[in-house]
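*Asks:* below are the sequence and a predicted model; questions follow.
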Amino acid sequence: MSQRIAILPETITNKIAAGEVVERPASVIKELLENSLDAGASDVSVEIAAGGRRLIRITDNGHGMSREDALLSLERHATSKIRTDSDLDGILTLGFRGEALPSIASVSRFRLATREAGSLEGTEIIVEGGRVKDVKACGMAPGTVISVEQLFFNTPARLKFLRSAETETGHVGDTVARMAVSRPEVAFRLASDDREMLRVQRSDLRRRIAQTVGKDAAAALHEVAGTEGGITVTGFISGPQSVRSTTSAMFTYINGRFVRDKVVQHAIMQAYRGVIDRGRYPILALFIELPPGEVDVNVHPTKHEVRFRRQSAVHDALQAALEGVLRRSPWLAHRQEPAPPAQAAPPTGQAYRERIAAAAQASLRFVEQPPRSSFPLASASGDGTCTTPVAAVAPPETPVSVREPAEPFQPEPASAESAGYFSALAIIGQFHGEYLLCQSGAELVIIDQHAASERVAYQRLRQQFRAGGVESQRLLFPETLELSFGEAAVVGRFREDLARIGFDLEPFGGTTVIVAALPRLATGRDGMQLVRDILAELAALGTSAAFDGAIDDLLARIACHSVVRGFHPLENRQITELLRAMDETDFAASCPHGRPVSHTITLGELEKIFKRT
């Protein structure tokens, strides 16, 4: 019988490996940059032409390689990162497979030049399509230079899958930016077709983020630092004002390695739940540090995916660290109030007050004004003279309290007892019965009273639920509610869970239920519509086991039904109480659905509108 199974030649196996590792020019640059950083480089330069198809050149000042190591590096599974299988449980380097260089060299015209610091000369190796063409000595500075020309020249099927040069350049830029954020202590440069796209010097993390995502975005970042169960989370995150429509500005690293992990992203979005709108993503750079044995990076050839030994612990530690920052709404609490505009000050001083007091004392020698509460109405005689009797009295012995000259109009100040951001606002009034107008220094603060009330109610409901159950109010006259068969089935499946959030629904025969109690905060509103809305959300869960995962949405629905909507005039006392409650509330800058609570208009913006600047 003829032999059907054959061992593939090395050139074919390298091309197969290249299909897993080398997807596009950006993946080539990622692998080469990881090698540069593992080599201890502090200065890395990336040059590309035609989006990386024509040329990719990486230059670094790392420790370089000897002639023997340079030749070995082009062999498959040749690496300096690991030696035994036990090393796989403690990987701290970015690369470790030993597949990148031979895979890249097999699908390109490849040149490697390298020199160690103690060597008199460097080594240059030229490879074409996986075959070594030349090895020779060369003169160069310590470090490594790798040139990749005509990528996929010998695999036209892969070449056809590449996008336009502009698209590939964009992917390269994203890759270099992710690497740059991960190592602020390393200088990076990126040039495309002889045009410099990025140059960042050694700096700290905040400045590095500003250099890669923009100064405006970086200025609105807030520091994160937390440790839980041996898992450390550090970095910076944005507030609700600085969000993007994609995840391109979310930089997450596990032990210094950039990852796109579902567990990590789920924890981030859970922390931001109710802070930003759905479909929006924050700007952040987060570094998660944990023992190397707790994470498996040997999951996928691209090393973008990892597997955690304690998945729930990582998720909870990350979510707790982010919520610890977000619940304080730091973008409000630590705002620097700008100085009010300069204006002519009324006359003040001790001498001025003494002159006014002397004049007041002199006037009291002739007339004593009766108390305001009993001041009689003056009657006029026909000749226009006043007939009200006037009594002359001696001047009082006690000094007269003199008021300062009237100040320009100032809004009614909030109570001085509270030091919170919202409580410190000066109340101007209400607009359209829906928005509160307040002043903070030289800023006009507009507050959506429905969103603010909804956030306060939602936080109170959460506190009650965590304490054992949402506080309910029994109805004086229970109401009957006709349900559909599907709604009735939901009641039967979730009746005990509904009691935990304040609803008491008793079967009354057929598909009718008696609504005996509602959440106390929601009484006085359209309770029957709230019941139907809650049942509709529960119907989508399918099983009772999913109830706890949907509790935040359910409580947000109750909160929305329990607070003022639309036109609703408020007295100053009610406004003051709402502002005070906002300062006692976590995540005060947004409603539970992620909509903003307040908006600020600066004095400068108003002056531009009225063309005063």
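*Replies:* Sure thing, it's come through.

*Asks:* okay, CA-based contacts and neighbour counts for the rest of this
*Replies:* Will do.

*Asks:* quick check, Leu151 in contact with Ala105.
*Replies:* No: here Leu151 does not reach Ala105: they are 9.1 Å apart, not a contact under C-alpha atoms under 8 Å.

*Asks:* tell me who's in contact with Thr247.
*Replies:* Tyr281, Pro282 (C-alpha atoms under 8 Å, 6 or more residues apart in numbering).

*Asks:* putting a second one here so we can go through both:
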Amino acid sequence: MSDIIQLLPDHVANQIAAGEVVQRPSSVVKELLENAIDAGATSIKLIVKDSGRTLVQVIDNGKGMSVTDARLCFERHATSKIQKAEDLFNLQTKGFRGEALASIAAIAHVELKTKQETEELGTLIKIEGSAVTSQESVSASTGTSLSVKNLFYNIPARRNFLKSNTVETRHIVNEFQRVSLAHPSIAFSFHHNDSEIYVLPKGNLRQRIVSILGKKTNEKLVPISEATDVVEITGFVAKPEFAKKKRGEQFFFVNDRFIKNAYLNHAVTSAFEGLISNGHFPTYFLFLNVPAKSIDINIHPTKTEIKFDDEKTLYAILRSTIKHSLGQYNVAPVLDFNRDAQLDTPYNFKNKTAPSTPKVSVNPDFNPFKAETTSKPYTPKPFKKEEANWDSLYTGLDVEKIEVEAEPVLNQLFTEEKTVNKTYQIHSKYIVSSIKSGIVYIHQNLAHQRILYEEFLENITVKDAMSQQLLFPLEINFSATDIDLIKEIKEDLESVGFLFDTITNETIVIKGIPVNITESQTTIIIEQLLDDIKNDIPDTSFSQLDIMAKSLAKSLAIKTGTKLDAKEQEEIVNNLFLTKQPDLSPFGKKTFVTVNIDEIDKRFNN
């Protein structure tokens, strides 16, 4: 029998490795930015075109590479970060696997230009699908410029799995924010399709957070600082009143590396217990500095998951640190056993004694229920006929001919019309109504979503939406990326009923809102809309309007737990069955369930 096991060619092995390392354009951004940081760069520039499909370029002013290193860095498992297995447990750098550049070069067109400070000329290398097409000496500035073009050009199936440009851009922005937050001492800039998204000068962590999320963020931050033998914790948390309904602004860094850890996230959330309402999440930017030997960062290819030596201790320290800081800055209520100077005795009264207790005299013979003999009984004033001559009103009338329609005397003065409810509400969640074939159970939230969705869609596509003018324009702050997205969908928002006064790099001013929302709901609705667009929206204009109608319907629909009177229940039932597709919500969930008489009979016959 012939042998069937064989070694894979290098280019195939690199493509397989790329499946782990390079999942989307944001993965390339992460690897190239981390390489630039490891190279000692103080200024890093990111250039992206078509959400990374066409180009991802990172330019840094780091130490650069020699001719040999420039060629060798694209070989698999070639790295300058580690030399032996023990080095994996004492890592001080970002990249160390030696797979990133080899994997990227296997699925894209790569162009590397690099020069060391001591060299007069730099090196230019071009690679297509792991194959080096050219290498030459060129004039270049100190540092490295690496361009990744036409990502997944030789793997069409992987390219087809990429999401819309909006979604892919959101992932790239997330990676850029994570890396730039972890290194505020490095200057970063980000350009997308020839438009400037971020220009971040070097500074401290607070300045970097404000530069990314806007100037209004500064007043929301509460500093966190604690140093123990196990961990050193620094960073910021946002005040409880600024908690949001999404988890977007939650950042954990361990030794300046962004990580995801549900266990530590729970520690932060528990520290805010009782301070934020249900469904809201705290914002935080927390840096944990632990000994390199106490963590293992080599358990996942993307290195966003870390294994800790003692997670329970970290949990307790992190939770108590945040609680202490919230109390220290008078954000959370605390018990203060220190002396309050305002309660001290003034100097003028220091030597004075307390006055004697006043005496109270009581008449033991007083009886409030005993009638007083001295009081005179009340005698009503006699009625004088001349004061009101009622007989004159009936002069000339034949009393016998007057007929009065008498009504039967009832036990109550007013009779209420007896009404029979056609609908009933169960647990403030479901509406029950009888139909010819049995009973129908309607989910009030999902049913109202369907009703509002079709109303919004009709207003957007057919009718002119009605707006209500605000007495005072409403100013809302957003990040730079959210402002760009608002500019893209501005016309669609106006078709719904929003009217904008001005839009700047950090704020929008709204002077009119749709008639069926309130001013207090505006910020929540727009934030939810932006979040839905970032995650779900395809690239067609109609789908953009559709997702907008869905998002508005979801935000404004009657929530579970809302009590409805009989009229409101009937209105939902009637309006639901007037829609084009009453059986499904805008997101494909059932709005009602019917139970016929036969099913009910079976329950009693068993």
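*Replies:* Arrived safely, thanks for sending. These numbers were taken from a predicted model, which means no experiment stands behind them.

*Asks:* which strands and helices sit next to the lengthiest strand in the second structure?
*Replies:* Ranked by number of residues, the top strand in the second structure under DSSP state E is strand 467-477. In terms of contacts (3 or more C-alpha pairs under 8 Å, 6 or more residues apart in numbering; DSSP states H and E), strand 467-477 of the second structure is packed against strand 507-514.

*Asks:* what span of the first structure lines up against the strand it packs on?
*Replies:* Across the first structure, nothing matches strand 507-514 of the second structure (TM-score structural alignment).

*Asks:* kindly report the same for stretch 446-463 of the second structure.
*Replies:* Using TM-score structural alignment, stretch 446-463 of the second structure finds no match anywhere in the first structure.

*Asks:* for that stretch, buried residues please.
*Replies:* For stretch 446-463 of the second structure, a neighbour-count test (16 or more other C-alpha atoms under 10 Å) marks 446-454, 456-457, 459-460 as buried.

*Asks:* reformat those residues as CSV; add distance to Gln83 of the second structure and secondary structure.
*Replies:* Formatted as CSV, those follow (distance: C-alpha to C-alpha, whole Å; DSSP: H, G, I helix; E, B strand; the rest coil):
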residue, distance to Gln83 of the second structure, secondary structure
Leu446, 59, helix
Ala447, 62, helix
His448, 62, helix
Gln449, 59, helix
Arg450, 61, helix
Ile451, 64, helix
Leu452, 62, helix
Tyr453, 60, helix
Glu454, 63, helix
Phe456, 62, helix
Leu457, 61, helix
Asn459, 65, helix
Ile460, 62, helix
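
*Asks:* next, format the residues you listed as CSV and append distance to Glu273 of the second structure.
*Replies:* As requested, those are arranged in CSV below (distance: C-alpha to C-alpha, whole Å):
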residue, distance to Glu273 of the second structure
Leu446, 30
Ala447, 33
His448, 32
Gln449, 31
Arg450, 34
Ile451, 36
Leu452, 34
Tyr453, 35
Glu454, 39
Phe456, 37
Leu457, 39
Asn459, 41
Ile460, 41
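
*Asks:* for Ile197 of the second structure, state which of these is nearest.
*Replies:* Ile460 (30.0 Å; C-alpha to C-alpha).

*Asks:* let's check: the centremost residue of the second structure is which one?
*Replies:* Nearest to the geometric centre of the second structure sits Lys246, at 1.9 Å (C-alpha atoms, centre = their mean).

*Asks:* what distance do you get for that one to Leu8 of the second structure?
*Replies:* 45 Å (C-alpha to C-alpha, to the nearest Å).

*Asks:* and what of Val110 of the second structure?
*Replies:* Counting by C-alpha to C-alpha - Val110 of the second structure and Leu8 of the second structure are separated by 23 Å.

*Asks:* between those two, who's got more neighbours?
*Replies:* Each of Val110 of the second structure and Leu8 has its neighbours counted (other C-alpha atoms under 10 Å); Val110 has more, 25 against 9.

*Asks:* tell me who's in contact with that one.
*Replies:* Ile104, Lys126, Ile127, Glu128, Leu146, Ser147, Val148, Lys149.

*Asks:* before we move on, what about Arg202 of the first structure?
*Replies:* Pro184, Glu185, Val186, Ala187.

*Asks:* return the subset of these lying in strands.
*Replies:* Per DSSP E, these map to strands at Ala187.

*Asks:* of the contacts of Arg202 of the first structure, which is the nearest to Gly40 of the first structure?
*Replies:* For those, the nearest to Gly40 of the first structure is Val186 (9.4 Å; C-alpha to C-alpha).

*Asks:* I figured that closest one hits Ala41, correct?
*Replies:* Yes: if you go by C-alpha under 8 Å, Val186 of the first structure and Ala41 touch, sitting 7.3 Å apart.

*Asks:* gap between stretch 229-243 of the first structure and the chain center?
*Replies:* 7 Å (C-alpha atoms, centre = their mean, to the nearest Å).

*Asks:* likewise stretch 98-117 of the second structure?
*Replies:* Relative to the centre of its chain, stretch 98-117 of the second structure is centred 35 Å away, using C-alpha atoms, centre = their mean.

*Asks:* same question for stretch 103-123 of the first structure.
*Replies:* Centroid separation for stretch 103-123 of the first structure versus its chain: 42 Å, with C-alpha atoms, centre = their mean.
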